[in-house]
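Undergrad: Sequence and predicted structure, then a few things I'm wondering about:
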Amino acid sequence: MTDHPKPIAIYVDADACPVKPEIYRVAERHRLKVFVVANSFMAVPREPWIERVIVSDGFDAADNWIAERVSRGSIVVTSDIPLADRCIKAGADVIGSTGKPFTEASIGMALATRDMMEDLRAMGAASGGPKPFSPKDRSAFLQALDLAIQRLKRAGFG
């Protein structure tokens, strides 16, 4: 009897994700399942390894769907820091769309910074959002995704 490695799956918090085409290309190359999770219809390529998941428009419905299903061997792509925290606690690898990995070591500071910026915005002391997405961000994302996949394959995931 042979043990088949647990397959690697990629979960995409899709509503504001600028790197979906890159995810599809990398997943196809590695033959990985991709779950594209959003609370409204979103066009995705018609491929058997890509699954579109439309959740209710309830608060955090997409986040909850993802967080309830991930475990070690899952890769989550999100810029949502609270979702990243939940997924890290479940054992998943988490990557922001700019290629920044969220880890157990970095998530606490990311949460604190997010909360501080929310407070500053509420007081009117800070405005604007994240800087525009750049080609450098896209390249960093591709590198981080490939590293996460290679690390999981070395750890015995398929």
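TA: Yep, that arrived.

Undergrad: switch to C-alpha atoms for all contacts and neighbour counts from now on
TA: Will do.

Undergrad: which residues sit in contact with the most centrally placed residue in the chain?
TA: Compute the mean C-alpha point of the chain, and by C-alpha atoms, centre = their mean the closest residue is Val77, 1.2 Å away. By C-alpha atoms under 8 Å, 6 or more residues apart in numbering, the contact set of Val77 is 10-13, 94-97.

Undergrad: hmm, 7 Å instead?
TA: Applying C-alpha atoms under 7 Å, 6 or more residues apart in numbering to Val77 gives the contacts 11-13, 94-97.

Undergrad: List buried residues within those.
TA: The neighbour count (16 or more other C-alpha atoms under 10 Å) marks 11-13, 94-97 as buried among the contacts of Val77.

Undergrad: next, the one to line up against it:
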Amino acid sequence: MRILVDADACPVKTIIVREAKKRGIPVTMVVDTSHQLNDGYSEVVMVDKGADSADVKLINLTKSGDLVVTQDFGVAAMALGKRALALNQNGMEYSQQNMDKLLFERHVGKEVRRRGRHTKGAQKRTQADDRAFEEKLIVMLERKRT
């Protein structure tokens, strides 16, 4: 198992690295050239700026049994298609059971925005979000070890 992170705007990189180091699990952070990243543990894969360039690279690196951390539903769907696990930065585990609903909601939001209407933006991140992510990450890492 490896942990692959869609790291451009990921607020939980520190948590991921801390828990991965405890267990000796390799981490790969995928970022575009507009970001600087060096945590002393992770392999950092840098890609050119461009629409979906980091997402494409991340999915190309993903193998069955890996854990992908992303907030992008499309990336998560492709990870699941490769028999990897996928986790949202707020602690929601993506699954075949919730993916259709999430992708449909994303589609509806895009249609609303395309018509000039506004949708709610992301809520401000809280410590509770970090705790929920950390708890679910630990559960998923421990589940894979057994």
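TA: In hand now; what should we look at? What you are looking at is a predicted structure, and each value in this text was computed from that prediction instead of being measured.

Undergrad: Could you export the buried ones among the contacts of Val77 of structure 1 as TSV, including distance to Asp137 of structure 1 and secondary structure?
TA: Formatted as TSV, those follow (distance: C-alpha to C-alpha, whole Å; DSSP: H, G, I helix; E, B strand; the rest coil):
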residue	distance to Asp137 of structure 1	secondary structure
Tyr11	19	strand
Val12	17	strand
Asp13	17	strand
Val94	16	strand
Ile95	12	strand
Gly96	10	coil
Ser97	8	coil
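
Undergrad: Between those residues, which sits nearest Ile66 of structure 1?
TA: Nearest to Ile66 of structure 1 among those: Tyr11, at 6.8 Å, using C-alpha to C-alpha.

Undergrad: So the aligned partner of the closest one in structure 2 versus Leu61 of structure 2, what's the distance?
TA: With TM-score structural alignment defining the correspondence, Tyr11 of structure 1 maps onto Leu4 in structure 2. Distance, Leu4 of structure 2 to Leu61 of structure 2, using C-alpha to C-alpha, to the nearest Å: 8 Å.

Undergrad: before we move on, what about Gly81 of structure 2?
TA: Distance, Gly81 of structure 2 to Leu61 of structure 2, using C-alpha to C-alpha: 13 Å.

Undergrad: likewise Arg18 of structure 2?
TA: Using C-alpha to C-alpha, one gets 22 Å for the distance from Arg18 of structure 2 to Leu61 of structure 2.

Undergrad: Strands of structure 1, start to end?
TA: Per DSSP state E, structure 1 carries strands over the ranges 9-13, 33-38, 50-54, 74-77, 93-95, 101-102.

Undergrad: what's the third one packed up against?
TA: With contacts defined as 3 or more C-alpha pairs under 7 Å, 6 or more residues apart in numbering; DSSP states H and E, the secondary structure elements packing on strand 50-54 of structure 1 are strand 33-38.
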